[in-house]
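Colleague: how would this look folded up:
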Amino acid sequence: MTEIATVKQRFGIIGTSELLDRALEVALRVAPTDLTVLVTGESGVGKEFFPQVIHAYSARKHNKYIAVNCAAIPEGTIDSELFGHEKGAFTGATEARKGYFEEADGGTIFLDEVAELPHPTQARLLRVLQTGEFIRVGSSKVQKTNVRVVAATNMNLQEAIAQGRFREDLFYRLSTVPIVVPSLRERPEDIPLLFRKFAADVAVQYRMPAVTLDEGARQMLMHYYWRGNIRQLKNVAEQISAIEQARVITAEVLSKYLPRQEAGAPVAAGSVRMDDDMSTERELLYKVLFDMRADINDLKRMMAELMQASGRCQEPVRDIRGLLPSAAQSSLAPVQPAPVYAESEEVTDDPPRERTKADMQREQIIRALRRNNGRRREAAAELFMSERTLYRKIKELGIAEN
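Modeller: Model prediction:
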């Protein structure tokens, strides 16, 4: 067994793609050194495995490995989390506390979503990389640490530098050795293997037969534009396993779980970054439209059942329009025995463009937060954005959190 095959087996990495093997080969070669590594790739491609591989095959493997999600830490406390603080440094600092760089001394620290770091923290990180020195918040004493840093991001750092959001000198310090993790679209031969693995995991966990794909579904899976990469594929496999009674999945069944707006999208390298503002807004708008469509369909079905029960199934639904939001009113058509959607919008007296793009984004974020009981991390994953991006959207849109 080759060393790369051993790594895949040890860390549960699935795939035979040459691009994936190349990325693992670079990780293995750089592991024995103390060089800083920057792992790049789209959201959901599995970047988190590479710092684990690097640490496990380095001389630091018996020391601490600490993974830090920079996007999940509020801007006001991130310096304290990374570098520690002294007692009384700020309100609530009742005792001195070590930061991650101090705790990981002699080991490896993984900075995920490093592009989300605020500028002052970027400057402090640069000093650690250059000299190994840091200062706790509220202290004037310089301390030393011996830490190997592996960073990861799904953003285009060159664009972030051009926009003034990321320090150029820090970029060159972090990317001493770059590792590019391929997107799922760049390794289509691995997609059926991954689906089979996820379906088997669900089958074992819930004691049910594993689903399999017929040839048509397999081809559809391989040619689909996986915007959410492995994370999205896993979500689809789990949904199908839990919902479908048939254990052999056809292309017709599979298509119900693949959002239509993404089907047939071009396969290209350097594809869309999920945390780009335009991409994030587009995804939110798509989800709002699909949710509104489903809600209206459910409402019309309920009204049809109520009217049939009362013997008034032929009466139009215009009597309930005053009870609905204006955006939903324009989508309601007279109830038929089988509810359908109107092909065109109905003319109303409502002012045009009453619901703005911000309104639709706000509604979708609120829905995601409610579905996940206010947990930002799960809501951000559902919306295909980082937790820091979600936090920024919540502030921009004035969403009150309970």
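Colleague: CA only for contacts and neighbour counts going forward, please
Modeller: Fine.
Colleague: what's around residue 172, how many residues?
Modeller: 12 (other C-alpha atoms under 10 Å).
Colleague: Tell me the helix or strand right after the helix ranked longest in the chain.
Modeller: Determined from DSSP state H, the single longest helix within the chain is helix 277-309. Sequence-wise, the next helix or strand beyond helix 277-309 is helix 326-329, with elements assigned using DSSP states H and E.
Colleague: Now show me the structure for the sequence below, then we'll compare the two:
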Amino acid sequence: MNATDLQKIKQRYNIVGNCDKLNRALDVAMQVAPTDLSVLIIGESGVGKEIIPRIIHDNSPRKREKYFAINCGSIPEGTIDSELFGHEKGSFTGAVGESEGYFGVANKGTIFLDEVGELPLATQARLLRVLETGEYIRVGGQKIMKTDVRIVAATNVNMRKAVSEGRFREDLYYRLNTIPIQMPPLRDRAEDILLLFRLFAMQMAEKYNLPKITLADDAKQIMLKYKWPGNVRQLKNITEQMSVLSKEREISAQVLLGFIPQDQESTQLTTLGKQTSGQHSYESERDLLYKILYELRGNVSNLRRELNELKEKFNLNGEAKSIDGTPRSLEQADTHAIVPAIIPTRQQQTVDDEDRMPVVQDAVAEEISEPEKKAEQESLNLENQYRHMLEKALEKNGGNRRKAAQELGISERTLFRRIKQYGLDV
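Modeller: As a prediction, the model looks like this:
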């Protein structure tokens, strides 16, 4: 194809650039357009692969027929066979009628399968049969259907690697790859980067009635040295961002660096699936959760045991034994005699310190003989002990409530409530 015809193609499809690799791709597309050979377009994401099938269709004998561009990666695996090859009525839930599918509707036309490497293996087998014989069977049907379509496919994955890993059929790969077209990444089109920038800047200025942005010399050098992992699509996005957000119309290197990601990995998605060495696993978090649950289970068991011991001190009719052994009702039970039985040990104390007070010793309620009752009642009066401890802590810390609360192991709010309760003058 001579330079004049090449320039007409670029003008018609708004293609900017003079890169030899780009010109070669356009030349191959024009040569293969009059034939029915399958074409596989290979290139990174964002290089403009979608232009090539449009050029092929518009310059082929099928140009007056239908053209469908299908993104194979965006169709769910469970419905992609129905979308491509159609289905019979009642073949699955929701199939209220018949569907011809893309291959039925696009008969005599062209189908562009973008991201063809994402097709499930079962769908790949159906597609291979269409390429070889032009025949297919609808989902849920038995009748063999015929179609005459031109297939142009595109992918941004390493197809040879996908074949070796068993993710793509080798026979289908060679059927699609009859005519390969390689689209160059933007980093290999250094002479086209500034041309594309000027095109996108002009489009934004005309579309939104904005002053056109330009690049300073130092910014141009950065544009040429940047790797552009997102290719032409990334360049267009950054140009549009600067056109709208930058207050300066002449973009300096400093301003440009504010819009270009400095870490290439920031433009990539996280890889899911098999984890390699160095990647984060959540084993430590799981172990920690298991440990917490195990300890919580133990605390619940301890509380249940304490509750059962407490219940044993009461009759089923709600009567409690007094210190002298005389049964009394629960309302008449001496709280000072039973409180020590429900105070947990230091290891069993919960995290909530609202009602937590330092435990001087582990006390268990038990019957006390008559001669010792008066003395023991005096020592078991926890209220007096708590008040005495509060007074000592406040006196030791010069009335500083925060320090006193820390020493007692309670919160300041709890300390303030106790001071108010006991009427202490601080």
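Colleague: Can you pull the TM-score for these?
Modeller: The TM-score (TM-score structural alignment, normalised by the length of the first structure) is 0.66; 274 aligned residues with a C-alpha RMSD of 2.2 Å.
Colleague: coming back round to it: now do the buried residues in the longest helix of the first structure.
Modeller: The neighbour-count check on helix 277-309 of the first structure (16 or more other C-alpha atoms under 10 Å) flags 280-281, 283-288, 292, 296-297, 300-301, 303-305, 307 as buried.
Colleague: Also stretch 27-37 of the first structure?
Modeller: Buried residues in stretch 27-37 of the first structure, counted by 16+ other C-alpha under 10 Å: 27-28, 30-31, 34-37.
Colleague: now swap in stretch 208-220 of the second structure and tell me
Modeller: Buried positions in stretch 208-220 of the second structure, judged by neighbour count with 16+ other C-alpha under 10 Å: 212-215, 219-220.
Colleague: Name the nearest of the residues you listed relative to residue 122 of the second structure.
Modeller: Comparing those against residue 122 of the second structure with C-alpha to C-alpha picks out residue 220 as the nearest, at 48.7 Å.
Colleague: excluding its backbone neighbours, what's nearest the counterpart of the closest one in the first structure?
Modeller: Following TM-score structural alignment, the counterpart assigned to residue 220 of the second structure within the first structure is residue 218. Spatial nearest neighbour of residue 218 of the first structure, excluding adjacent residues (C-alpha to C-alpha, 6 or more residues apart in numbering): residue 192 at 6.6 Å.
Colleague: The one you found maps to what in the second structure?
Modeller: So, by TM-score structural alignment, residue 192 of the first structure is matched to residue 194.
Colleague: repeat for residue 62 of the first structure
Modeller: So residue 62 of the first structure corresponds to residue 64, using TM-score structural alignment.
Colleague: Am I right that that match is in a helix?
Modeller: No: counting by DSSP: H, G, I helix; E, B strand; the rest coil, residue 64 of the second structure is not found in a helix; it is coil.
Colleague: quick one: contacts for it?
Modeller: residue 109 (C-alpha atoms under 8 Å, 6 or more residues apart in numbering).
Colleague: Next step: the buried residues of stretch 208-220 of the second structure restricted to helices.
Modeller: Per DSSP H, these map to helices at 219-220.
Colleague: Tell me the one among the buried residues of stretch 208-220 of the second structure nearest to residue 165 of the second structure.
Modeller: Of all those, residue 165 of the second structure sits closest to residue 220, with 41.8 Å by C-alpha to C-alpha.
Colleague: Would you check how far apart the closest one and residue 190 of the second structure are?
Modeller: 11 Å (C-alpha to C-alpha, to the nearest Å).
Colleague: So which residues of the first structure form strands?
Modeller: When assigned using DSSP state E, the strands of the first structure occupy the ranges 37-40, 65-69, 108-112, 133-135, 142-144, 148-153, 177-180, 212-213, 248-249.
Colleague: Relative to the second structure, which residues correspond to the fourth one?
Modeller: Using TM-score structural alignment, strand 133-135 of the first structure corresponds to residues 135-137 of the second structure.
Colleague: mean shift of that stretch relative to the first structure?
Modeller: Overlaying the first structure shows stretch 135-137 of the second structure at a mean distance of 0.4 Å from the equivalent residues (mean C-alpha distance after the TM-score superposition for the first structure).
Colleague: re the thing from before, I'd like the strands of the first structure as TSV, with distance to residue 260 of the first structure appended.
Modeller: Shown next, in TSV, are the strands of the first structure (distance: least, C-alpha to C-alpha, whole Å):
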stretch	distance to residue 260 of the first structure
strand 37-40	28
strand 65-69	32
strand 108-112	31
strand 133-135	50
strand 142-144	53
strand 148-153	28
strand 177-180	29
strand 212-213	20
strand 248-249	18
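Colleague: Can you tell me the centre-most residue of the second structure?
Modeller: What sits nearest the mean C-alpha location of the second structure, by C-alpha atoms, centre = their mean, is residue 270, with 8.4 Å.
Colleague: how deep is the residue nearest to residue 218 of the first structure tucked in, by neighbour count?
Modeller: Residue 192 of the first structure is flanked by 19 other residues according to other C-alpha under 10 Å.
Colleague: tell me the contacts of it?
Modeller: Listed by C-alpha under 8 Å, 6+ apart, the contact set of residue 192 of the first structure reads 218, 221-222.
Colleague: Would you mind measuring from residue 9 of the second structure to residue 62 of the second structure?
Modeller: 18 Å.
Colleague: Residue 419 of the second structure now?
Modeller: Distance from residue 419 of the second structure to residue 62 of the second structure, by C-alpha to C-alpha: 93 Å.
Colleague: Repeat that for residue 219 of the second structure.
Modeller: From residue 219 of the second structure over to residue 62 of the second structure the distance is 46 Å, taken as C-alpha to C-alpha.
Colleague: Please apply the same query to residue 130 of the second structure.
Modeller: Counting by C-alpha to C-alpha, the separation of residue 130 of the second structure from residue 62 of the second structure is 18 Å.
Colleague: likewise residue 143 of the second structure?
Modeller: Using C-alpha to C-alpha, residue 143 of the second structure is found at 27 Å from residue 62 of the second structure.
Colleague: Neighbour count: these two, which is higher?
Modeller: residue 62 (20 against 9).
Colleague: what sits against the more buried one?
Modeller: Taking C-alpha under 8 Å, 6+ apart, we find residue 62 of the second structure in contact with 108-110.
Colleague: go again using 6 Å as the cut-off
Modeller: Contact partners of residue 62 of the second structure, counting by C-alpha atoms under 6 Å, 6 or more residues apart in numbering, are residue 109.
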